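Visitor: could you look at this predicted model? Sequence included:
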Amino acid sequence: MSGPDALGRHDSWEGVRAVVAGFGSAGFASADNLTHLGAGVTALDESAAGREEEAELLEVLGATIRLGAGATATLPDDVDLVVASPGWEDSPLLAAARERGLPVWGEVELAWRLRDPGTPWLCVTGARDPGRAVLMLAAVLRAAGRRTVPAGAAGLPLVEAVMDPEPYDALAIGLTAAQLRGSGAMAAASAAVLDVGAEPGLGRVYEQVEQACVYQLADPATEDLVREADVVEGARAIGITLGVPGVGMLGVVEDLLVDRAFIADRGSSAAELCSVEDLPDLTPEVVQDALVAAALARAHGVDQVAVRDGLRAFTTRA
């Protein structure tokens, strides 16, 4: 039996004894997929509200489910790995695991280890909800013919998304500060921070980025996070502004969203992406999210027409 550090999505996890802390959507996805991979899984949570059917399903598949008051009071004796749902970082259960020297992975780290290496992660985080920007990004990627799905804080649990039998062309991922604290060696292809606010640790999303770090010109703290990040050589810093963009930025000129970052003649011109009338409304946060989605998609090689069509399709769904 190999240790969990050496295992991925195509390996047998038979003999690995895993505890999953938390039985919300992320915890269920982790427990479900580890069970399917052959691990012996015990899922623990103090609450059973609304999860009874999932618990019964996993028990039929061979997992052990302990829900309710006192379920997380003690860590089982025979454990090789603990997987923590977001928000469990400071729990006594995880403290006990660390005291034993056990590996403790967050949901994001488990998903990263189980991912198909050919599927790039395009990530959005921030003090405010990244959901709309991620849904816009997914719409743009689909308009470009990429098979994708919104995941993480904005859609499918990450572990469920990465374990799809047919790997996606790219994943549009929303991450909270809590998820980033359990992200392990995760390295996004491109990433954006919407705003910093009082949330610590958001700069983690920029670490080891390969293509583009998207920051907000109106929030200098986001640019500071880019400067502090250890990125892959060649990764670009791409600014977003609600005003006229400088070179290397996306922004707004009159009633148009424009690109001065991903075109050959960006020093002297800008490429039209879409009209503000293509967006659900003209509030600053909606325009900002559209620019973030456009920047991440453009960094991934999506053309201008697909950006426009994707944002229009998002408007239709809204």
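Guide: Ah, there it is.

Visitor: every contact and neighbour count from this point should use C-alpha atoms.
Guide: Will do.

Visitor: now the strands for the stretch 1-150 of the chain?
Guide: If DSSP state E, counting those that start in this stretch is used as the criterion, the strands of the stretch 1-150 of the chain fall at 17-21, 40-45, 64-67, 81-84, 104-106, 121-125, 150-152.

Visitor: among the ones you listed, which is nearest residue 187?
Guide: strand 121-125 (7.8 Å; C-alpha to C-alpha).

Visitor: report the buried residues of that closest one.
Guide: 121, 122, 123, 124, 125 (16 or more other C-alpha atoms under 10 Å).

Visitor: mind giving me the packing neighbours of that strand?
Guide: helix 131-143, strand 171-174, strand 190-193 (3 or more C-alpha pairs under 8 Å, 6 or more residues apart in numbering; DSSP states H and E).

Visitor: from the chain's centroid, how far away is the helix or strand following the last one?
Guide: Translated: strand 190-193. Downstream of strand 190-193, the next assigned helix or strand under DSSP states H and E is strand 212-216. Offset of strand 212-216 from its chain centre (C-alpha atoms, centre = their mean, to the nearest Å): 15 Å.

Visitor: what angle do strand 212-216 and strand 121-125 make?
Guide: Put simply, strand 212-216 runs at 20 degrees to strand 121-125, going by axes from the mean of the first three to the mean of the last three C-alpha atoms, to 10 degrees.

Visitor: buried residues, strand 212-216. List them.
Guide: 212, 213, 214, 215, 216.

Visitor: what about the residue of the chain most remote from its centre, distance to residue 246?
Guide: If you look at how far each residue of the chain sits from its centre, by C-alpha atoms, centre = their mean, the farthest one is residue 268, at 34.7 Å. Separation of residue 268 from residue 246 (C-alpha to C-alpha, to the nearest Å): 10 Å.

Visitor: another one to put next to it:
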Amino acid sequence: MTATPERLAALTHRDADWSGLRAVVAGLGISGFAAADALLERGVDVLVVDGTEPGDGSPMAERARILDILGARLSYGPEAVAALPDAPLDLVVTSPGWRPDQPLLVAAAGAGVPVWGEVELAWRMRAREGAAPWLTVTGTNGKTTTVQMLASILRAAGLRATSAGNVGTPLLEAVLHPEPFDVIAVELSSFQLHWSESIAPRASACLNIAPDHVDWHGSLEEYARAKGKVYANTEVACVYNAQDEQTRRLVEEAEVQEGCRAVGFTLGVPGLSEVGLVEDVLADRAFVEERRTSAAELASLEDLTRGGPAPAPHLVANALAAAALARAHGVPAGAVRAGLRDFVPEPHRIAEVGTVRGVRWVDDSKATNPHAARASLAAYEHVVWVAGGLLKGADVDELVRTSVGSLRGVVLIGRDRSAISDALARHAPDVPVVDVDRTDTGAMDQVVREALALAREGDVVLLAPAAASMDMFADYGARGDAFVSAVHRLAAGE
């Protein structure tokens, strides 16, 4: 006999009665392991399934060994993920990468078995009393930077805070940490939001919407709908991009808690209930008592750079969104400034590699889609653009058309470089293009030499590929590392 809907609905905290439930955990990645571990600890009968057999000595094999010791059952291979098990089942907890049309998940839906994502499970595993509020962030681009800025601001306010979710640390680990957090900055992907229903954040933000992961969601409309779920049940403030009309509409359509406000962020002068820029000052007209007539100074552009080059516009937008979320949680203005000053960007996100032979070299390998690359290109006046990789069906025409004015030259790499080359021929026929068809480990050295030949003194050579990396590299980090190493060799005269 399966659990009643009433029993499942009562699973709203870690101390509820989880014992005896029967669950399938779909996927033995980091989040799947965390989900299985948490369920086993509460007496749930757990079957973990994965389409791939763990390789000897692999991290997946180590996770499987631990779960086996803890009492989980494990099943691997195509048959394991093709259908539900024959035994009665109460719940499926899916890893975020599993698409809704995956056969096991389709079978669960058809059988009326609830499917939760690991984020939904994490929300239901919070403490019964005094659980840390969540400040949630989604968007096509800028999520990780915003969440890490937010965590830095929260810590500067003296709060025990962390970032978790899509940012790396599984939310379950943060929620079940033996030393409880005061607040959690949560990065949520569209995949994670798709499988979430009951999350009620203190404040929430959608940074932007651009075509991405349409193959997973089935349509741009479904992708946007998933992103919009970040606003559902928000308590204090729904933070939206005042310069992205789609995010405003998502707020307008959201079902929120009584008293929740809409707060915009803008790179322009802020209007009422907005945060924005007044010359070089990040200003708040949303969380001050006299917001109709005055604003609070939160930070300056210099606070974002600590004396370096002027920050890219999208970095400023991320800072404004993080500030708005922190202010919604009651953080004072001084902590916003201190947190932004303390923030150190992760590698491969608009990272200054250095100046070599009069040319600035910038690594934004994290720009893995056209929307991210467009924001990166817009930050510089004259650019030699290094682009290409796996486009995943993305259209680059708009990216190229809007970037023509800044392009000094283009160096193309990767499997789908011809799509970018064709767009350049249509929209920027006078821009010189070098096609590097090598895929070996030395390809980036040639890329750097070709880029230098196209650049003039004072230009920026920008790695902002607009594409994924797995055709040539293990991930975007490896691609960025290859670029940085090649620039260093160029500087050393090798």
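Guide: It's in. Only a predicted model underlies this, so the values are computations on that prediction, with no experimental measurement involved.

Visitor: list the TM-score for the superposed pair.
Guide: The TM-score (TM-score structural alignment, normalised by the length of structure 1) is 0.94; 318 aligned residues with a C-alpha RMSD of 1.9 Å.

Visitor: now do the same contact list for the aligned residue in structure 2 for the residue farthest from the centre of structure 1.
Guide: Using TM-score structural alignment as the criterion, the counterpart of residue 268 of structure 1 in structure 2 is residue 293. Counting by C-alpha atoms under 8 Å, 6 or more residues apart in numbering, residue 293 of structure 2 touches no other residue.

Visitor: switch to 10 Å and redo it
Guide: The contact partners of residue 293 of structure 2, by C-alpha atoms under 10 Å, 6 or more residues apart in numbering, come to 272, 285.

Visitor: on that earlier part again, now do the shared contacts for residue 268 and residue 246 of structure 1.
Guide: With C-alpha under 10 Å, 6+ apart, residue 268 of structure 1 and residue 246 have common neighbours residue 260.

Visitor: next, count neighbours for residue 57 of structure 1.
Guide: As a burial measure, residue 57 of structure 1 scores 12 neighbours (other C-alpha atoms under 10 Å).

Visitor: repeat that for residue 299 of structure 2.
Guide: Neighbours around residue 299 of structure 2, by other C-alpha under 10 Å: 26.

Visitor: so the helix or strand harbouring residue 477 of structure 2 matches what in structure 1?
Guide: In this assignment (DSSP H and E), residue 477 of structure 2 forms part of helix 476-491. Alignment of helix 476-491 of structure 2 against structure 1: no match, by TM-score structural alignment.

Visitor: give me whichever of the strands of the stretch 1-150 of structure 1 is most buried.
Guide: strand 121-125 (a mean of 28; mean count of other C-alpha atoms under 10 Å).

Visitor: residue 207 of structure 2 versus the alignment partner in structure 2 of residue 85 of structure 1, what's the distance?
Guide: If you follow residue 85 of structure 1 across to structure 2 using TM-score structural alignment, you land on residue 95. Here the criterion is C-alpha to C-alpha. By it, residue 95 of structure 2 lies 24 Å from residue 207 of structure 2.

Visitor: comparing the two, which shows the higher neighbour count?
Guide: In this view residue 95 of structure 2 and residue 207 are compared by other C-alpha under 10 Å, and residue 207 has more residues nearby, 27 against 24.

Visitor: which position in structure 1 pairs with that one?
Guide: Structural alignment (TM-score structural alignment) places residue 207 of structure 2 against residue 194 in structure 1.

Visitor: surely its match is in contact with residue 126?
Guide: Yes - in this structure residue 194 of structure 1 lies within contact range of residue 126 using C-alpha atoms under 10 Å: 4.7 Å.

Visitor: overlap in contacts, the two.
Guide: 202, 222.

Visitor: related to what we said a few turns ago, list the contacts of the match of residue 207 of structure 2.
Guide: Applying C-alpha under 10 Å, 6+ apart, the residues contacting residue 194 of structure 1 are 124-130, 133, 202, 214-216, 219, 222, 240, 285, 288-289, 292.

Visitor: the counterpart of residue 147 of structure 1 in structure 2 and residue 104 of structure 2, how far apart?
Guide: Correspondence of residue 147 of structure 1 to structure 2, assessed by TM-score structural alignment: residue 160. Going from residue 160 of structure 2 to residue 104 of structure 2 by C-alpha to C-alpha gives 39 Å.

Visitor: please identify which of these two sits among more neighbours.
Guide: residue 104 (23 against 16).

Visitor: for that one, which non-adjacent residue is spatially closest?
Guide: residue 83 (4.4 Å; C-alpha to C-alpha, 6 or more residues apart in numbering).

Visitor: which residues does that neighbour contact?
Guide: 102, 103, 104, 105, 106, 107, 108.

Visitor: how close does it sit to residue 32 of structure 2?
Guide: Residue 83 of structure 2 is 18 Å from residue 32 of structure 2, by C-alpha to C-alpha.

Visitor: next one: residue 178 of structure 2
Guide: Taking C-alpha to C-alpha as the measure, residue 178 of structure 2 falls 20 Å from residue 32 of structure 2.

Visitor: so if I had to pick from those two, which one is more boxed in?
Guide: Ranked by neighbour count (other C-alpha under 10 Å), residue 178 of structure 2 and residue 32 place residue 32 first, with 24 against 8.

Visitor: what's the counterpart of the more buried one in structure 1?
Guide: Looks like residue 32 of structure 2 aligns to residue 27 there (TM-score structural alignment).

Visitor: was I right to think that match contacts residue 58?
Guide: No - using C-alpha under 10 Å as the test, residue 27 of structure 1 is too far from residue 58 to be in contact (11.7 Å).
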